[in-house]
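Asks: need a structure here:
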Amino acid sequence: MTVQDPNVVDANRNEQAIGLAVSHPTQDVTVVSVSGEIDMLSAPALRTYVTTNLVHEGTFVLDLTGVSFLGSAGLAVLVEAAQESRTRAVAFRVVAADRAVTRPIVATGLGEVFAVHRTLDEAIG
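Replies: Purely as a prediction, here's the structure:
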């Protein structure tokens, strides 16, 4: 039997824990779709992806409908994205329908910091 040291981080899991994709449904709307688990290992990849795709003006939508876990590191990325969007004069919206995502947002009061929508069409429209 092998016992794994809980202090050892699996480096192979880092960016593979989440899927990231960008789309532009209209000229002034950028949608970053995320799937998987957003935790302390995957949040840096999300942060980089959000920072790269958050442009000046228009609307930036972070679609979390494919996310199965949203930890505190992921919540921090959402707060940073909301702050950066204000700096860049961008409307920031989050799409979340699953309880694994909506519950931490509600519990921390972040639903008051940025707009949370149940569907992508609602967020864009």
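
Asks: From now on I want contacts and neighbour counts done on CA atoms only, so please keep to that.
Replies: Fine.

Asks: what sits up against the longest strand belonging to the chain?
Replies: In the chain, ranked by residue count with DSSP state E as the criterion, the top strand is strand 59-70. With contact meaning CA atoms under 8 Å, 6 or more residues apart in numbering, strand 59-70 is reached by 28-39, 54, 85, 90-98, 100-101, 104, 120, 123-124.

Asks: Also stretch 110-125?
Replies: Against stretch 110-125 from outside (CA under 8 Å, 6+ apart): 29, 59, 61, 63, 79, 82, 92-97, 105.

Asks: let's go with 7 Å and repeat that
Replies: For stretch 110-125, contacts defined as CA atoms under 7 Å, 6 or more residues apart in numbering pick out 63, 82, 92-97, 105.

Asks: returning to what we had before: taking the contacts of strand 59-70, please make a PyMOL selection of just the buried ones.
Replies: Per 16 or more other CA atoms under 10 Å, the buried members of the contacts of strand 59-70 correspond to this PyMOL selection:
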select buried, resi 29+30+31+32+33+34+35+36+37+38+39+54+85+90+91+92+93+94+95+96+97+100+101+104+120+123+124
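
Asks: Just checking, which helix or strand succeeds the longest strand of the chain along the chain?
Replies: Next helix or strand after strand 59-70 toward the C-terminus (DSSP states H and E): helix 72-87.

Asks: Show me what that next one is packed up against.
Replies: helix 43-53, strand 91-95 (3 or more CA pairs under 7 Å, 6 or more residues apart in numbering; DSSP states H and E).

Asks: Here is the second sequence; please produce its structure so I can put it next to the first one:
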Amino acid sequence: MTVQDPDVVATSGAESAAADSPRAGQLGLDVRTATEGVTVVSVSGEVDMLTAPQLRASALQHLDAGSTLVLDLSGVSFLGSAGLAVLVEASQQATRRGAGFRVVAVERAVTRPLAATGLGEVFSVFESVQRALEADESR
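Replies: So this is what the prediction gives:
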């Protein structure tokens, strides 16, 4: 049995693919402007009590009056209660600021907690970023 140093990043083989995804305790955030006034924040990794503050800061930063934030959680492998609290706060802030708020959820790790808590009925949840953007256009 071999033990790999956790600080060494693989540069080839199957292990290198894992190097592209966030480690436990880390959150990947990719922010892009889809169209004028619409920001998409793609999230990857685990959203738990350690990473939720990072997600919260990014989400609230991109909620501007008259704009729309699409939070793409399709790359999330775990969504804990701290992450759910961030979604609730972002939704409330969007309402207060007159902004749109959309959630993209496709993985069971995200859809199950949303359904179990009833939050899937509270947020505008879509199966793809494209669908979330199309819904914004029809407003």
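
Asks: nearest to Ile18 of structure 1, of the helices and strands packed on helix 72-87 of structure 1?
Replies: helix 43-53 (8.2 Å; CA to CA).

Asks: so the closest one aligns onto which residues of structure 2?
Replies: Helix 43-53 of structure 1 corresponds to residues 52-62 in structure 2, going by TM-score structural alignment.

Asks: Buried residues, the matching stretch. List them.
Replies: Within stretch 52-62 of structure 2, the residues that count as buried by 16+ other CA under 10 Å are 52, 54-56, 59-60, 62.

Asks: Same question for stretch 16-29 of structure 1.
Replies: Going by 16+ other CA under 10 Å, stretch 16-29 of structure 1 has these buried residues: 17-20, 22, 29.

Asks: May I see the residues you listed arranged in TSV, with distance to Leu110 of structure 1 as well?
Replies: Shown next, in TSV, are the buried residues of stretch 16-29 of structure 1 (distance: CA to CA, whole Å):
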residue	distance to Leu110 of structure 1
Ala17	24
Ile18	22
Gly19	23
Leu20	22
Val22	23
Val29	22
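
Asks: helix or strand for Ser35 of structure 1, which one?
Replies: Per DSSP H and E: strand 29-38 holds Ser35 of structure 1.

Asks: picking that back up, of the buried residues of stretch 16-29 of structure 1, which is the nearest to Gly74 of structure 1?
Replies: Set against Gly74 of structure 1, the nearest of the buried residues of stretch 16-29 of structure 1 by CA to CA is Ile18 (11.3 Å).

Asks: Which residue is the nearest non-sequential neighbour of the closest one?
Replies: Gly36 (4.4 Å; CA to CA, 6 or more residues apart in numbering).

Asks: just Val110 of structure 2 next, same as before
Replies: With CA to CA, 6+ apart, the residue lying closest to Val110 of structure 2 is Leu79, at 5.7 Å.

Asks: what about the one you found, how many neighbours?
Replies: When counting by other CA atoms under 10 Å, one arrives at 22 neighbours for Leu79 of structure 2.

Asks: got a list of what Met40 of structure 1 touches?
Replies: With CA under 7 Å, 6+ apart, Met40 of structure 1 has these contacts: Ala73.

Asks: so what's the counterpart of Ala96 of structure 1 in structure 2 up against?
Replies: Mapped onto structure 2 by TM-score structural alignment, Ala96 of structure 1 lines up with Ala105. For Ala105 of structure 2, the contacting residues are 72-74, 111, 125-127, by CA under 7 Å, 6+ apart.

Asks: out of these, who's nearest Ala135 of structure 2?
Replies: Phe126 (9.1 Å).
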